[in-house]
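*Asks:* I'll drop the sequence and a predicted model, then ask my questions.
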Amino acid sequence: MTGDGGARTALRIRAFAAGAAASTVLAGLAVRAFMDGDLAKYAGDALYTVLICALVAVIAPGARPAVTAGTGLVFSWAVELLQLTGVPAELSRHSTVARLVLGSTFNAPDLLWYAVGAGFAWAVTALAASASDRSKAR
């Protein structure tokens, strides 16, 4: 992105992504407050990846939707696979933040739900990018 128009576009994307991140956190809190069992757990997994994708968009507002979603998915999978080492479990015993970010126990189905979250994030960002492109064409 170049020039003032590019800076304004980046700022708009960052603002939208930051709002999406905040909304995702609120959705995650609502899931934990009003749901339980597997539905809540897997919705939380998907929302975790949506949050990561939104944060990627804040950091790299010019990234294509597939790159944003792919980065969020790879990060989520890496964190889940890291749980096989026991390091996150140890860190989680000492820190609530570590428990929220890294989890503690590997669960293979989580990998699928992270992909669901990344797919949702991709769809939303692709639709937003398409709408933005259409409005620029007018």
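*Replies:* Sure, I can see it.
*Asks:* could you use CA atoms for every contact and neighbour count after this?
*Replies:* Will do.
*Asks:* select the longest helix from this protein.
*Replies:* helix 3-34 (DSSP state H).
*Asks:* list the buried residues in it.
*Replies:* 9-10, 13-14, 16-18, 20-21, 24-25, 28, 31 (16 or more other C-alpha atoms under 10 Å).
*Asks:* who touches the helix or strand following that helix?
*Replies:* Following helix 3-34 in sequence order, the next helix or strand is helix 37-59 (DSSP states H and E). Helix 37-59 is contacted from outside by 13-15, 17-18, 20-21, 24-25, 27-28, 31-32, 63, 68-69, 71-73, 75-76, 110, 113-118, 120-121, using C-alpha atoms under 8 Å, 6 or more residues apart in numbering.
*Asks:* ok, structure two:
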Amino acid sequence: ILLALFAWLMRRSVLGIAMRAAATHFTMARMLGVPANLIISSAFALSGLLAGLVALLWLGRIGTVAPGIGLEPLLIAFIATVLGGMRSLQGAVLGGFLLAFIDTGLNYTLPQDLLKFRDAFTFSLVILILLWRPEGLLKGPASGQRT
């Protein structure tokens, strides 16, 4: 639900369109009357709010706090984004689902003695996919191109 709301916000709302304009060409957005400094500050505030919400959900799931608590989900999110396509929100979501599907599938199909190498098998499949499609599974718009 949160992802659908965010996608709608970025595509259809005035704030989302202004964010994309300021991110694409900051100077041009300011010349056209978009308060780009305020928009960029709003983007930082929104990302901080979302990060805090996700941190609360993650902490509720695992129950403890440690110094490297966010490293594993950050690495998985980065790999999913690269796998799905760097310029596409839908690609990042597809990459996340595909990565989870591969990981779960290997969990159930690998013999018990090979389960310790599950991550190596997962990342080998990711590398093969990226060799096949280096730009990711879904291409987003080229830099500077309108969406």
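*Replies:* Arrived safely. None of these values were measured; they are calculated from a predicted model.
*Asks:* how alike are these chains, TM-score-wise?
*Replies:* TM-score for the superposed pair, counting by TM-score structural alignment, normalised by the length of structure 1: 0.31. Supporting figures: 60 aligned residues with a C-alpha RMSD of 3.7 Å.
*Asks:* from the contact counts, what lies against the longest helix of structure 1?
*Replies:* On a contact count with 3 or more C-alpha pairs under 8 Å, 6 or more residues apart in numbering; DSSP states H and E, helix 3-34 of structure 1 meets helix 37-59.
*Asks:* for the helix or strand following the helix it packs on, name the packing helices and strands.
*Replies:* Counting by DSSP H and E, the next helix or strand C-terminal to helix 37-59 of structure 1 is helix 65-82. Contacts defined by 3+ C-alpha pairs under 8 Å, 6+ apart place helix 65-82 of structure 1 against helix 37-59, helix 109-137.
*Asks:* could you redo the last one with a cut-off of 10 Å?
*Replies:* helix 37-59, helix 87-94, helix 96-102, helix 109-137 (3 or more C-alpha pairs under 10 Å, 6 or more residues apart in numbering; DSSP states H and E).
*Asks:* how far off centre is the longest helix of structure 1?
*Replies:* Mean C-alpha position of helix 3-34 of structure 1 versus that of the full chain (C-alpha atoms, centre = their mean, to the nearest Å) differs by 10 Å.
*Asks:* wait, residue 67 of structure 1 sits on residue 122?
*Replies:* Yes. Look at residue 67 of structure 1 against residue 122 with C-alpha atoms under 10 Å: they come within range, at 8.7 Å.
*Asks:* if you count surrounding residues, which of the two has more?
*Replies:* In this view residue 67 of structure 1 and residue 122 are compared by other C-alpha atoms under 10 Å, and residue 122 has more residues nearby, 22 against 16.
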